[in-house]
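Q: Give me coordinates for this.
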Amino acid sequence: MEVLLAHRGGPFWSKRDLGAWSMPKGEYADDEESEAAARREFQEETGIEVTGKLIPLGTVRQHSGKLVTAFAVEADIETTDFKSNLFAMEWPPHSGQDKLFPEVDRIEWFSLADASNKLVAGQRPLLDLLSQATASAASAERCSGQ
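A: All right, here's what the predicted structure looks like:
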């Protein structure tokens, strides 16, 4: 099993690797379904539309207090064909000039072990939830004879 992770864009993250990757994610309004938000945010951060059934993994609280509700999907996604949305920030600091940076500067597939090292600490519990969900799905398939 592999996990698709997104490397955070912008100058603060450009030279960081371990602990600098994230699952594509974003915020959503109270009146938006979490699954619809997950599909929208994935497309905004990667330019790739997620099709297929999403598997709910659960919710974790990051160190910042932010809640992250995650989903998994079985998909074959090419990592070279992505286009992230942009954000503006003053750069260099105190220059008075805003520059645009991609929210995500690259996406890559990782094994669960490698993903654990790459992910920001607050999202690492999602890998355990992913392992549990896939183990449950495999067990259900064996029980139903599929």
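
Q: switch to C-alpha atoms for all contacts and neighbour counts from now on
A: OK.

Q: List the contacts of the residue nearest to the spatial centre of the chain.
A: For the chain, the residue nearest the mean C-alpha position is Met23 (1.6 Å; CA atoms, centre = their mean). The neighbours of Met23, taking CA atoms under 8 Å, 6 or more residues apart in numbering as the test, are 4-6, 119, 123.

Q: Leu130 too?
A: 57, 72.

Q: where's Ser116, which helix or strand?
A: helix 112-118 (DSSP states H and E).

Q: I'd like the structure of this one too, to check against the first:
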Amino acid sequence: MAGKRSAGLLLYRGPADAVEVLLAHMGGPLWARRDTAAWSVPKGEYVPPEEPWDAARREFAEELGLPPPEGRPFPLGEARQAGGKVVTVWAVESDLDPERVVPGTFEMEWPRGSGVFATFPEIDRVAWFRPHEARERLVAGQRVFLERLAERLATGA
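A: Down below sits the predicted model:
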């Protein structure tokens, strides 16, 4: 069986020398008190035959409760995370007001083994960061997307 796949959109705004990226803080009790390596590109899992681009747009809408941006996307490629999941990301220039986000939810047993199920937000907040700020907050397996975005903006390709 093939490994899990995920796709997402990395929004960015501003000029190349002062660019900011939009990250989502992972929701639920496991991430509540963490900041370092607890943020992600807004993304989610998909199963072929769904196309990664379609999944990235669907997941953006599901996780943030807003339509995906209409800007012109450019691919940042794939990266394999520590758990083996392959993540595909596109960068899109867009401005988004974090106050407008209405996150989707998920249900899980909490505390584990208690038999009690609770509903939590998929993400509990989003924020704009300069790349050096984003790097420490982003989960390690997604940091390569910041590097690829910087290369793309530097070359103007």
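
Q: what TM-score comes out when they're superposed?
A: After superposition, the two chains reach a TM-score (TM-score structural alignment, normalised by the length of structure 1) of 0.90; 138 aligned residues with a CA RMSD of 1.1 Å.

Q: Translate Lys85 of structure 2 into the numbering of structure 1.
A: In structure 1, the residue paired with Lys85 of structure 2 is Lys66, using TM-score structural alignment.

Q: how many neighbours does that match have?
A: Other residues near Lys66 of structure 1 come to 11 when the count uses other CA atoms under 10 Å.

Q: just to revisit the earlier point, make a markdown table out of the contacts of Met23 of structure 1 and add distance to Gln62 of structure 1, neighbour count and secondary structure.
A: Formatted as a markdown table, the contacts of Met23 of structure 1 follow (distance: CA to CA, whole Å; neighbours: other CA atoms under 10 Å; DSSP: H, G, I helix; E, B strand; the rest coil):
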| residue | distance to Gln62 of structure 1 | neighbour count | secondary structure |
| --- | --- | --- | --- |
| Leu4 | 19 | 20 | strand |
| Leu5 | 17 | 21 | strand |
| Ala6 | 17 | 26 | strand |
| Leu119 | 12 | 23 | strand |
| Gln123 | 7 | 22 | helix |
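
Q: Check the gap between the residue mapped onto Val41 of structure 2 from structure 1 and Leu4 of structure 1 for me.
A: For Val41 of structure 2, the aligned position in structure 1 is occupied by Met23, per TM-score structural alignment. For Met23 of structure 1, the distance to Leu4 of structure 1 equals 7 Å [CA to CA, to the nearest Å].

Q: Check Phe82 of structure 1 too.
A: 12 Å.

Q: hey, where'd the strands end up in structure 1?
A: Along structure 1, the segments classed as strands by DSSP state E run 2-8, 21-22, 55-61, 67-72, 86-90, 98-102, 104-111.
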